[in-house]
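Enquirer: Predicted coordinates and the sequence they were generated for:
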Amino acid sequence: MANTQRYFIELSYDGTNYHGWQIQPNAVTVQELLNKALSTLLRQPIETVGCGRTDTRVHATQYFVHIDAPQPPPAGGGAEDNALQKFPLQGVRGLNALLPYDIAVRRIFAVDDDMHARFSATQRSYEYHIHFQKDPFLYNKSWLLRDMPNLDLMNHAAAIIMEYSDFSCFSKSNTQVFTNNCKIVNARWEQTPNGIVFKISADRFLRNMVRAIVGTLMMVGRGDIAPEEVRNIIESKNRSNAGTSVPACGLYLTEVKY
């Protein structure tokens, strides 16, 4: 856009109180609050473009948006001009003062006009957290289970998933995408001090994909199906054959690469 500067904004948020990232009618979202804070700070309407959508109650430890703001004019202008001159140097502090406690801006930096928060991303990473003992500090931050599943079997199945590219069986139905193909470059379970965590990275993800994969791997870990049966599920391209989507509270978007 002419006479504008594109900025990337890095933020993180606790998704517990929000109906996801993307603006929705009659529901509070992270994007809605960030747009309002930016418009207040820069004294003009600002619209953000996010790096992707996260569902209701899903968290993000790293998330990027881009905005197009008018080029700062020479010093000595009015209130709107001064706001633009101070952005992005003072934007982090100003936005955090306007945003609720569960949304935090980390940094703001100028980028080229062709950089896009969503389409320029080359890799995204998610984690899914599970714990096994009641812990008030993990409430709404991790999924509480009673019994430990078999991590070796689940990692065997996760390795099988990485052999494929069409993940129609893990996609929410009736989504408007041109392809259900994704390139998964990492998928593994690890033990943590509080329980276990599933880590997965890919060039793109389908709606509900990670939660459906975790639900399917849990079927393997509980002994309901053998790891090799995951092949039949994927090759069926049928969502009803995969596992139930696990609760959103344990899911985190953790990294976006450009």
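Expert: That came through fine.
Enquirer: drop to CA atoms for contacts and neighbour counts, all remaining ones
Expert: Fine.
Enquirer: So which bits of stretch 126-145 are buried?
Expert: Using 16 or more other C-alpha atoms under 10 Å as the test for burial, stretch 126-145 gives 126-131, 138, 140-144.
Enquirer: I meant stretch 218-228, not that one.
Expert: So for stretch 218-228, counting by 16+ other C-alpha under 10 Å, buried means 218-222, 226-227.
Enquirer: CSV please, covering those residues and showing secondary structure.
Expert: Converted to CSV, the buried residues of stretch 218-228 look like this (DSSP: H, G, I helix; E, B strand; the rest coil):
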residue, secondary structure
Met218, helix
Met219, helix
Val220, helix
Gly221, helix
Arg222, coil
Ala226, coil
Pro227, coil
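Enquirer: Quick one: those residues as TSV, columns for distance to Thr29 too.
Expert: As requested, the buried residues of stretch 218-228 are arranged in TSV below (distance: C-alpha to C-alpha, whole Å):
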residue	distance to Thr29
Met218	30
Met219	32
Val220	34
Gly221	34
Arg222	35
Ala226	39
Pro227	38
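Enquirer: picking up where we left off before, can I get the buried residues of stretch 126-145 in JSON lines including secondary structure?
Expert: Shown next, in JSON lines, are those (three-state DSSP):
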{"residue": "Tyr126", "secondary structure": "strand"}
{"residue": "Glu127", "secondary structure": "strand"}
{"residue": "Tyr128", "secondary structure": "strand"}
{"residue": "His129", "secondary structure": "strand"}
{"residue": "Ile130", "secondary structure": "strand"}
{"residue": "His131", "secondary structure": "strand"}
{"residue": "Leu138", "secondary structure": "helix"}
{"residue": "Asn140", "secondary structure": "coil"}
{"residue": "Lys141", "secondary structure": "coil"}
{"residue": "Ser142", "secondary structure": "coil"}
{"residue": "Trp143", "secondary structure": "strand"}
{"residue": "Leu144", "secondary structure": "strand"}
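Enquirer: Just give the number of residues close to the closest residue in space to Pro88 that isn't next to it in sequence.
Expert: Computed as C-alpha to C-alpha, 6 or more residues apart in numbering, the closest residue to Pro88 that is not its neighbour in sequence is Ile108, at 5.7 Å. Counted with other C-alpha atoms under 10 Å, the neighbours of Ile108 add up to 20.
Enquirer: Quick check: buried residues in the host helix or strand of Ile108?
Expert: Assigned by DSSP states H and E, Ile108 belongs to strand 103-111. By neighbour count with 16+ other C-alpha under 10 Å, strand 103-111 contains the buried residues 103-108, 110.
Enquirer: Please convert those residues to JSON lines, extending it with distance to Ser171.
Expert: Below are the buried residues of strand 103-111 laid out as JSON lines (distance: C-alpha to C-alpha, whole Å):
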{"residue": "Ile103", "distance to Ser171": "28"}
{"residue": "Ala104", "distance to Ser171": "30"}
{"residue": "Val105", "distance to Ser171": "30"}
{"residue": "Arg106", "distance to Ser171": "31"}
{"residue": "Arg107", "distance to Ser171": "33"}
{"residue": "Ile108", "distance to Ser171": "33"}
{"residue": "Ala110", "distance to Ser171": "35"}
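Enquirer: this is the other structure I want to compare:
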Amino acid sequence: METKRYFVELSYNGTDFHGWQMQPNGITVQECLDKALSTYFRQEIVSLGCGRTDTGVHATQFYAHIDLVNVTHKQIANATTGLNALLPYSIAVHRIFEVATDAHARFDATAREYKYHLHFQKDPFKLDRSWLYKGELDVEKMNQAAQLLLQYTDFSCFSKSNTQTFTNNCKISHAMFELQPNGIIFTIKADRFLRNMVRAIMGTLVMVGRGDIEVQEVSKIVESKNRGNAGQSVPACGLYLVAVEYPYI
């Protein structure tokens, strides 16, 4: 029997899911994907994702790797159509392609990019896809504070406790707010992210934007390495994983 490894590229609306990773208390993206994969390829398949998005978080680009035994070229060629027919409308598979047998969707990723969407005026078409913020924000000061993050690597202050990670070090390469006609979009890119990190960063920068803290206080928060000093996590509905980079893709 010949076993080959494949990457599955997909996207999903996370509103109806309890995050990516399989769990006993709610339906997850991984559960739906694995069921569709196992049905289509007629073998038991357990996927491994490039990360773990929380309940309600979306992904416009997400990768998972799987191992398949004795599949045909025709099965792979028709896999996108076949899998999408089995998946709910909130999950879409874009392609499936062979990679090296030791390729790893999570550990091989060299960078990840998230976007957080916030809007100011009620909009039914942004329901569960963006955070409705009722108030004014100083986006210029928020951008000044965001740039301070690029000076640090230890982001313990933005991490959930007891996450079983070996290190809280991350290298942020980009953090920027952009004004939109009805809101703002925050884009942040790093080599890796901690659990809840982006939502905690966003909550802290919102504190700057509404004048609760000064720009330079963000440096003190990061240096404290204390989650209790950072802002509250913003709602999951506005968060999107939008890009995952690999040296061989």
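Expert: Everything's here; your move. Since we're looking at a predicted model, the values are computed, not measured.
Enquirer: care to give me the TM-score?
Expert: TM-score of the superposed chains, computed with TM-score structural alignment, normalised by the length of the second structure, equals 0.97; 246 aligned residues with a C-alpha RMSD of 0.9 Å.
Enquirer: can you pull the contacts of the aligned residue in the second structure for Asn180 of the first structure?
Expert: Using TM-score structural alignment, the partner of Asn180 of the first structure in the second structure is Asn168. Applying C-alpha atoms under 8 Å, 6 or more residues apart in numbering to Asn168 of the second structure gives the contacts 153-156, 159, 194.
Enquirer: Which residue, other than its chain neighbours, is closest to the alignment partner in the second structure of Glu228 of the first structure?
Expert: Counting by TM-score structural alignment, Glu228 of the first structure lines up with Gln216 in the second structure. Leaving aside its chain neighbours, Gln216 of the second structure sits nearest to Ala145 (7.0 Å; criterion: C-alpha to C-alpha, 6+ apart).
Enquirer: and that neighbour, what helix or strand is that in?
Expert: Short version, using DSSP H and E: Ala145 of the second structure is in helix 139-148.
Enquirer: quick one, the very next helix or strand once past that helix and helix 139-148 angle?
Expert: Of the helices and strands lying after helix 139-148 of the second structure in sequence (DSSP H and E), the nearest is strand 172-180. Inter-element angle recorded for strand 172-180 of the second structure and helix 139-148: 170 degrees (by axes from the mean of the first three to the mean of the last three C-alpha atoms, to 10 degrees).
Enquirer: Tell me the mean distance between strand 172-180 of the second structure and the first structure once they are aligned.
Expert: Compared with the first structure after fitting, strand 172-180 of the second structure deviates on average by 0.6 Å (mean C-alpha distance after the TM-score superposition for the first structure).
Enquirer: Mind listing what's buried along that strand?
Expert: Within strand 172-180 of the second structure, the residues scored as buried using 16+ other C-alpha under 10 Å are 172, 175-177.
Enquirer: neighbouring contacts of stretch 201-216 of the first structure?
Expert: 121-126, 128, 167, 170-172, 175, 180, 182-187, 198, 230, 242-248, 251.
Enquirer: Tell me the residues of the second structure aligned with it.
Expert: Alignment of stretch 201-216 of the first structure against the second structure: residues 189-204, by TM-score structural alignment.
Enquirer: Quote the end-to-end distance of the matching stretch.
Expert: Terminal residues of stretch 189-204 of the second structure lie 17 Å apart, using C-alpha to C-alpha, to the nearest Å.
Enquirer: re earlier: superpose on the second structure and give me the mean offset of the strand holding Ile108 of the first structure.
Expert: Mean for strand 103-111 of the first structure is 0.6 Å (mean C-alpha distance after the TM-score superposition for the first structure).
Enquirer: contacting residues around that strand?
Expert: Identification of contacts with strand 103-111 of the first structure by C-alpha under 8 Å, 6+ apart yields 5-14, 30, 88-89, 91-92, 95-96.
Enquirer: now with 6 Å?
Expert: 6-13, 88, 92, 96 (C-alpha atoms under 6 Å, 6 or more residues apart in numbering).
Enquirer: counterpart of Gly231 of the second structure in the first structure?
Expert: Aligning on TM-score structural alignment places Gly231 of the second structure opposite Gly243 in the first structure.
Enquirer: and what of Trp131 of the second structure?
Expert: When the first structure is aligned by TM-score structural alignment, Trp131 of the second structure is paired with Trp143.
Enquirer: now the closest residue to that match other than its chain neighbours: how far from Thr16 of the first structure?
Expert: Using C-alpha to C-alpha, 6+ apart and skipping the chain neighbours, the partner closest in space to Trp143 of the first structure is Ile130 (4.7 Å). From Ile130 of the first structure across to Thr16 of the first structure, the span is 16 Å (C-alpha to C-alpha).
Enquirer: what about the helices in the first structure?
Expert: Using DSSP state H, the helices of the first structure run over 30-42, 79-86, 91-98, 151-161, 209-221, 229-236.
Enquirer: Just name the most buried of the ones you listed.
Expert: Neighbour counts (mean count of other C-alpha atoms under 10 Å) averaged over each of the helices of the first structure peak at helix 209-221, with a mean of 23.
Enquirer: what about stretch 180-198 of the second structure, start to end distance?
Expert: Across stretch 180-198 of the second structure, first to last residue, C-alpha to C-alpha, it's 20 Å.
Enquirer: Same check on stretch 120-127 of the second structure?
Expert: End-to-end distance for stretch 120-127 of the second structure: 12 Å, by C-alpha to C-alpha.
Enquirer: Okay, Leu194 of the second structure and Arg129 of the second structure: tell me how far apart.
Expert: Distance from Leu194 of the second structure to Arg129 of the second structure, by C-alpha to C-alpha: 22 Å.
Enquirer: With Val256 of the first structure as the reference, name the closest of the helices of the first structure.
Expert: Evaluated with C-alpha to C-alpha, the helices of the first structure place helix 209-221 nearest to Val256 of the first structure, the distance being 15.3 Å.
Enquirer: Can you give me the distance of the nearest residue to Thr163 of the second structure once chain neighbours are set aside to Thr60 of the second structure?
Expert: In this structure, Thr163 of the second structure finds its nearest non-sequential neighbour in Arg195, 7.1 Å apart by C-alpha to C-alpha, 6+ apart. Separation of Arg195 of the second structure from Thr60 of the second structure (C-alpha to C-alpha) stands at 19 Å.
Enquirer: Looking at those two, which has the bigger crowd around it?
Expert: The neighbour count for Arg195 of the second structure versus Thr60, taken as other C-alpha under 10 Å, is higher for Arg195 (19 against 16).
Enquirer: quick revisit: can you tell me what the residue nearest to Pro88 of the first structure aligns to in the second structure?
Expert: Match for Ile108 of the first structure (TM-score structural alignment): Ile96.
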